[in-house]
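Enquirer: curious how this folds, go ahead:
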Amino acid sequence: MERIKAIIEDDPASVNLDLDHDPVAQVCSPDKFGRVLGMSVGISKTSLASSAPAKKQLCQQKQQHSMLEERFGSLEPQMVTITKILLETREEVAGQQSHRRIVADSSATSNARDPTCSQSHGDSSRGMELCELINMHREVVAKGRATRANIILDATLDTPIDIYNVRVCLVIDLDRSALFGSKRTFGELHLPTAVKWPKDFTRFL
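Expert: Below is the predicted model:
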């Protein structure tokens, strides 16, 4: 036994040699008569050789299983962290959506109170701004939108003046608010509509 241990210590790879050349065979001589030293009766070299592939495959499967367990163990803390991040992100998104709904509801309420604020974005893209139309008493009679730089000289009047083409969306007093240069009132118009209004009586907001 000591000699076998000494051979293995000198050459550890010798344990992988076949049964005719491994450390046991080197000390005790090769097996004979269909028997294998250290094995029970009925086990031969042939049976051991035929079972070797199955044993090798079983050993590989055990190694793979062990590697998978180690890998899963290292991934588990990461999965916990990712789960926490996902939950926090979901809560943050839900909060943002709730805030957007509140802002949208507030905006809709504001637009319902003042129709001039609910104009399409097309007007804004053409440079139209919110403005107020005032009368001779400096009272606001209507609200609408006009292009600040688009001033027109109306030469059809006795005294030519600068005017704006205003898209009126809200009238303060339909019956008593007279149109500029006309006997008609805003109440006779179908809003929204465009009207001419003097530059000096147009106030941009």
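Enquirer: drop to CA atoms for contacts and neighbour counts, all remaining ones
Expert: Fine.
Enquirer: can you find which strand in the chain contains the most residues?
Expert: Longest strand of the chain, by residue count under DSSP state E: strand 161-171.
Enquirer: quick one: list the elements packing against that strand.
Expert: strand 140-147, strand 152-154, strand 193-198 (3 or more C-alpha pairs under 8 Å, 6 or more residues apart in numbering; DSSP states H and E).
Enquirer: which of those sits most buried?
Expert: Per-stretch averages of neighbours, counted by mean count of other C-alpha atoms under 10 Å, single out strand 140-147 among the helices and strands packed on strand 161-171, with a mean of 22.
Enquirer: Proceed likewise with the subsequent sequence, for comparison:
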Amino acid sequence: MSEVKLAASVRKEFGKGAARRIRREDKVPGVLYGHGSDPVHITLPGHELLMALRTPNVLIALDIEGKNELAIPKAVQRDPLKGFLEHVDLLLVKRGEKVTVEIPVQTEGDLAPGGYLLEHVLNALPVEAEATHIPESVSVSVEGLEAGASVLAKDITLPKGVSLAVEEDAVVLQVLAAQAEEPAAEGEGDEAAEA
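Expert: Reported below is the predicted structural model:
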């Protein structure tokens, strides 16, 4: 997992008006917290942050006016219509520290022939990993699975140093039989016409 370096500055103004001014400058207001320290209100570069957040659970190396910190995104608020970043919460982490995050589950292969449907019960798998070695995703083979088959959390091979943060028997994926539309019975249409 790669680190993304971002320069940040400490915010002195708070409230709606200050946040709007920050966003007009193509920057994003945020807060950095964790490890029992007081929250630090910061301003981050908008485009660079947006690009960094495209990687799930990205590790961000912050340079806050000369002080270096490591953080992972905890909560991201976007404008519901335009999609731009409105605010970000960052969780302070240290090298070697274990954190609980959710990593995307990707599937490989094709289901058995027969028109089956694959249901993602968990789109992301909760795991515990070292903050500097969080996997970007996990892959699961669904090759040849038929209706009624399911993939449990314990069936997924995790990278070294990563452990489940969910019950082992939790269903991650399941295969369902496709529901076909039932054709109308042949006699029903004739009877309706006679009546």
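Enquirer: any idea what the TM-score is?
Expert: Scored against TM-score structural alignment, normalised by the length of structure 2, the superposed chains reach a TM-score of 0.20; 74 aligned residues with a C-alpha RMSD of 6.0 Å.
Enquirer: next, the buried residues of the longest strand of structure 1.
Expert: Ile161, Ile163, Tyr164, Asn165, Val166, Arg167, Val168, Cys169, Leu170, Val171 (16 or more other C-alpha atoms under 10 Å).
Enquirer: which of those sits closest to Glu76 of structure 1?
Expert: Cys169 (62.9 Å; C-alpha to C-alpha).
Enquirer: what about the closest residue to Glu102 of structure 2 other than its chain neighbours, neighbour count?
Expert: Ranked by C-alpha to C-alpha, 6 or more residues apart in numbering and with sequence neighbours excluded, the top spatial neighbour of Glu102 of structure 2 is Pro126, at 4.2 Å. Using other C-alpha atoms under 10 Å, Pro126 of structure 2 has 18 neighbouring residues.
Enquirer: so which elements touch the one helix or strand Pro126 of structure 2 maps to?
Expert: Per DSSP states H and E, Pro126 of structure 2 falls inside strand 124-130. Applying 3+ C-alpha pairs under 8 Å, 6+ apart, we find strand 124-130 of structure 2 packed against strand 98-108, strand 163-164.
Enquirer: now the element after it, going C-ward?
Expert: Immediately after strand 124-130 of structure 2, counting by DSSP H and E, sits strand 138-141.
Enquirer: residues of the following helix or strand past that next one that come out buried?
Expert: Per DSSP H and E, the first helix or strand lying C-terminal to strand 138-141 of structure 2 is strand 150-152. The neighbour-count check on strand 150-152 of structure 2 (16+ other C-alpha under 10 Å) flags Ser150, Val151 as buried.
Enquirer: what's the longest helix in structure 1?
Expert: As assigned by DSSP state H, the longest helix anywhere in structure 1 is helix 45-113.
Enquirer: I'd like the next helix or strand past it.
Expert: helix 121-125.
Enquirer: next, the buried residues of that next one.
Expert: Buried-residue list, helix 121-125 of structure 1, by 16+ other C-alpha under 10 Å: empty.
Enquirer: after it, which helix or strand is next?
Expert: Following helix 121-125 of structure 1 toward the C-terminus (DSSP H and E): strand 128-134.
Enquirer: what angle do that following strand and strand 140-147 make?
Expert: Inter-element angle recorded for strand 128-134 of structure 1 and strand 140-147: 150 degrees (by axes from the mean of the first three to the mean of the last three C-alpha atoms, to 10 degrees).
Enquirer: what's the spacing between Val171 of structure 1 and Gln64 of structure 1?
Expert: Distance, Val171 of structure 1 to Gln64 of structure 1, by C-alpha to C-alpha, to the nearest Å: 82 Å.
Enquirer: with distance to Leu117 of structure 2 added, can I get the helices and strands packed on strand 124-130 of structure 2 in CSV?
Expert: CSV is the format used below for those (distance: least, C-alpha to C-alpha, whole Å):
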stretch, distance to Leu117 of structure 2
strand 98-108, 13
strand 163-164, 26
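Enquirer: dump those strands to JSON lines, plus mean neighbour count.
Expert: Compiled in JSON lines, these are given as follows (neighbours: other C-alpha atoms under 10 Å):
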{"stretch": "strand 98-108", "mean neighbour count": "17"}
{"stretch": "strand 163-164", "mean neighbour count": "17"}
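Enquirer: who wins for proximity to Val31 of structure 2 among these?
Expert: strand 98-108 (18.4 Å).
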